[in-house]
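1. Make a model of this:
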Amino acid sequence: ELRGCLLELSQDPHGTRVAQKVVEEAVRRGMVDELLEALPTQDMSSLACSVTGFHVVVKLLELLPDGMVEPLLETFCSNPKPLASDQWGCCVLKKCIDRSQGTLRDRLVDTITENIPQLVEDPFGNYVVQHLILMGEKRPTEYVTRVIDSLQGLMLDLCFQKFSSNVLEKCLQNSSDSDRNKIINELLNGSEKCPPSEAVRKIIFHQFGNYVFQQALEVAQEPQFSLLVEHSKQHIQDMVCRNLPPKEKKEKPADAQGGDLPVVSTADADALLSPVGSLSLEHAKRLATKLVKKYPALAWGLAPEALGLGVGGVAGWYCDHFSAYAQGDYAQGDYDAAW
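-> Here you go, the predicted model:
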């Protein structure tokens, strides 16, 4: 009775629940042919981008037997880019990746990989790329390597974009040491217009880039870790030692006409002079303080008072954080409480 209106039901906020139940029962009762006749493959692409219809498509992908799901997968594999960039289509495409096998999956992944530089900056496409990175029970997988290789030459710029910076974080978390080094080395190399130390400074104090930098420090091995420290240490220590403007209300001077002249605080002036996307001075200082406390190598030579520790707490903090380093690559001689 629902055969003629199942497609319409799938696109209705309430009818979609009925359509999903029909899919479940049709598969359970062996009525797949009748089901696919009521939901023709040629209509699946539009249904996949529907706020209600995509639930029905996902249900089909989950429940259809292997032999009968392939035509549906072929439909989506032939042109996955529009799906990847759609709010609901990206969910369908992720399910297609999971359900496909063999050469069909290879074709789908190949097409996605060709478009990765565009997808990582897309509000929805980036989730498809992250899905590739997180595929498989044992990581890293070959898919992570393919994602990273597709982004070579673009890493520095991608740090400053909201969605692509999330992808870079996932790559750093789930890749092999050799693939991580590809990302970290590119960040350290800077560009023709931006030397390494300046590039690192921009990343550290950028609203999105700082997360990539923190993740890089978290996973980096030698010599990349020491290089990250070398290029960032001075910038971080300068920020730790920087004084924040006092938070007090200032009197507004009157202009010649008796009106009020705008007063720009030190923090506002600092923000005006900073590149677009930079953290506020207060936020940047908190981040820098957090980093020197977490990574002792960033704190060498920094006055203890800059960390906001009282005299009684200074010695204990340095003992706790530097004792392990005194026996390793960062050995600086015996601990001296007066230092």
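
2. From now on I want contacts and neighbour counts done on CA atoms only, so please keep to that.
-> Fine.

3. burial measure for L7, as a count.
-> 21 (other CA atoms under 10 Å).

4. tell me which element it falls in.
-> Per DSSP states H and E: L7 is located in helix 6-10.

5. list the buried ones in the helix or strand that that helix is followed by?
-> On the C-terminal side of helix 6-10, the nearest following helix or strand under DSSP H and E is helix 15-28. Of all the residues in helix 15-28, those buried under the rule 16 or more other CA atoms under 10 Å are G15, T16, R17, V18, A19, Q20, V22, V23, E24, A26, V27.

6. Counting by contacts, list what helix 15-28 packs against.
-> Under the contact criterion of 3 or more CA pairs under 8 Å, 6 or more residues apart in numbering; DSSP states H and E, helix 15-28 touches helix 6-10, helix 32-38, helix 53-63.

7. roughly how far apart are the residue nearest to H231 when sequence neighbours are not counted and Q234?
-> In this structure, H231 finds its nearest non-sequential neighbour in S197, 4.8 Å apart by CA to CA, 6 or more residues apart in numbering. As judged by CA to CA, to the nearest Å, S197 and Q234 stand 9 Å apart.

8. sorry, back to before: in the helix holding L7, what's buried?
-> Applying 16+ other CA under 10 Å to helix 6-10 flags L6, L7, L9, S10 as buried.

9. what sits up against it?
-> Here helix 6-10 makes contact (CA atoms under 8 Å, 6 or more residues apart in numbering) with G15, T16, R17, V18, A19, Q20, A38, L39, L47, T52, G53, V56.

10. my read: the second one touches G53, true?
-> Yes - shown here, T16 and G53 form a contact pair, counting by CA atoms under 8 Å, at 6.6 Å.

11. ok, the nearest residue to K59 once chain neighbours are set aside - contacts?
-> Closest residue in space to K59, ignoring its immediate chain neighbours: Q20 at 6.6 Å, by CA to CA, 6+ apart. Contact analysis of Q20 by CA under 8 Å, 6+ apart lists S10, H55, V56, K59.

12. Following up with a second sequence; could you model it the same way so I can compare the two?
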Amino acid sequence: MDGQVLQCVKDQNGNHVVQKVIEKVEPPRLQFIIDSFITDKADSVCSLAKHPYGCRVIQRVLEHCSEEQKRPVLEHLHSNIDDLVLDQYGNYVIQHVIEHGSPSDRDRIVDAIKGDVLKHAQHKFASNVIEKCLTHGICLL
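-> The predicted structure is shown next:
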């Protein structure tokens, strides 16, 4: 798979293989997957987070990889919160961080969106992020 990760992640069937590899293989052996997301010059983390299959793979990374592996992925996500919250698939990744992420990662998301709660609450995709915050008892005021 090394060298073909992004192609597999964006494939209707290949993404399931990558997800299963992430779920079943110990994190140290998954570094080549993380590297393929981070070293791409086109900001693959955010483009994958906005992809119908890539968003699922990013969520598996956040669930199963080590903190050291997740941190660069999270940093890319944090630097693009405004764009991802409004995206059809990116909003799922942000919701996933709210539900499963560390308190500091949740706080960074809340800090980024709390100034535009009304705008986000009225948006087709961003409203899902607002709802996730509220269902998890996160104050947006």
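
13. what's the TM-score for these two chains?
-> The TM-score (TM-score structural alignment, normalised by the length of the second structure) is 0.87; 137 aligned residues with a CA RMSD of 1.7 Å.

14. about what we covered before: run a quick neighbour tally on the residue nearest to H231 of the first structure.
-> By the measure other CA under 10 Å, the count of residues near S197 of the first structure is 20.

15. separation between it and D149 of the first structure?
-> According to CA to CA, S197 of the first structure stands 24 Å off from D149 of the first structure.

16. Spatially central residue in the second structure, please.
-> When CA atoms, centre = their mean is applied to the second structure, the residue found nearest the centroid is V93 (3.6 Å).

17. Q152 of the first structure in helix, strand or coil?
-> Classification of Q152 of the first structure using DSSP: H, G, I helix; E, B strand; the rest coil returns coil.

18. contacting residues for the equivalent of it over in the second structure?
-> The pairwise alignment with the second structure assigns Q152 of the first structure to K114, based on TM-score structural alignment. K114 of the second structure is in contact with L140, L141, counting by CA under 8 Å, 6+ apart.

19. do you know how far K114 of the second structure is from V5 of the second structure?
-> K114 of the second structure is 35 Å from V5 of the second structure, by CA to CA.

20. Just the helices from the second structure, written as ranges.
-> 5-9, 14-24, 31-38, 44-49, 54-64, 67-78, 81-85, 90-100, 103-113, 117-121, 126-135 (DSSP state H).

21. And those: which comes nearest L141 of the second structure?
-> The closest of those to L141 of the second structure is helix 117-121. By CA to CA, the value is 8.4 Å.

22. Residues in contact with that closest one: which ones?
-> Helix 117-121 of the second structure is contacted by residues L86, I113, A126, S127, N128, I130, L140 when judged by CA under 8 Å, 6+ apart.

23. what about the second one, how many residues close to it?
-> Close neighbours of I113 of the second structure, defined as other CA under 10 Å, add up to 19.

24. quick one, what contacts the equivalent of V21 of the second structure over in the first structure?
-> The equivalent of V21 of the second structure in the first structure is L60 (alignment by TM-score structural alignment). Applying CA under 8 Å, 6+ apart to L60 of the first structure gives the contacts V23, V69.

25. quick one: L60 of the first structure from V22 of the first structure, how far?
-> Per CA to CA, L60 of the first structure is found 10 Å from V22 of the first structure.

26. do the same with E142 of the first structure
-> According to CA to CA, E142 of the first structure stands 38 Å off from V22 of the first structure.

27. again with P140 of the first structure
-> Per CA to CA, P140 of the first structure is found 39 Å from V22 of the first structure.

28. if we can go back for a sec, is the residue nearest to H231 of the first structure part of a helix or strand, or is it coil?
-> S197 of the first structure - assigned by three-state DSSP - is helix.

29. Please report the distance of it from P82 of the first structure.
-> 39 Å.

30. Of the contacts of helix 6-10 of the first structure, which pair is most distant in space?
-> A38 and T52 (17.1 Å).

31. The two - which one has more neighbours?
-> T52 (20 against 15).

32. That one and P82 of the first structure: what is the separation?
-> Distance of T52 of the first structure to P82 of the first structure, computed by CA to CA: 18 Å.

33. again with K182 of the first structure
-> 29 Å.

34. between those two, which one's more packed in?
-> K182 (18 against 14).

35. other SSEs contacting the longest helix seen in the first structure?
-> Longest helix in the first structure by number of residues, with DSSP H as the criterion: helix 224-241. With contacts taken as 3+ CA pairs under 8 Å, 6+ apart, helix 224-241 of the first structure sits against helix 177-189, helix 196-204, helix 281-294.

36. among those helices, which is the most enclosed?
-> helix 196-204 (a mean of 22; mean count of other CA atoms under 10 Å).

37. Relative to the second structure, which residues correspond to that one?
-> Going by TM-score structural alignment: helix 196-204 of the first structure matches no residues.

38. following that helix, which helix or strand shows up next?
-> As assigned by DSSP H and E, the chain's next helix or strand after helix 196-204 of the first structure is helix 209-219.
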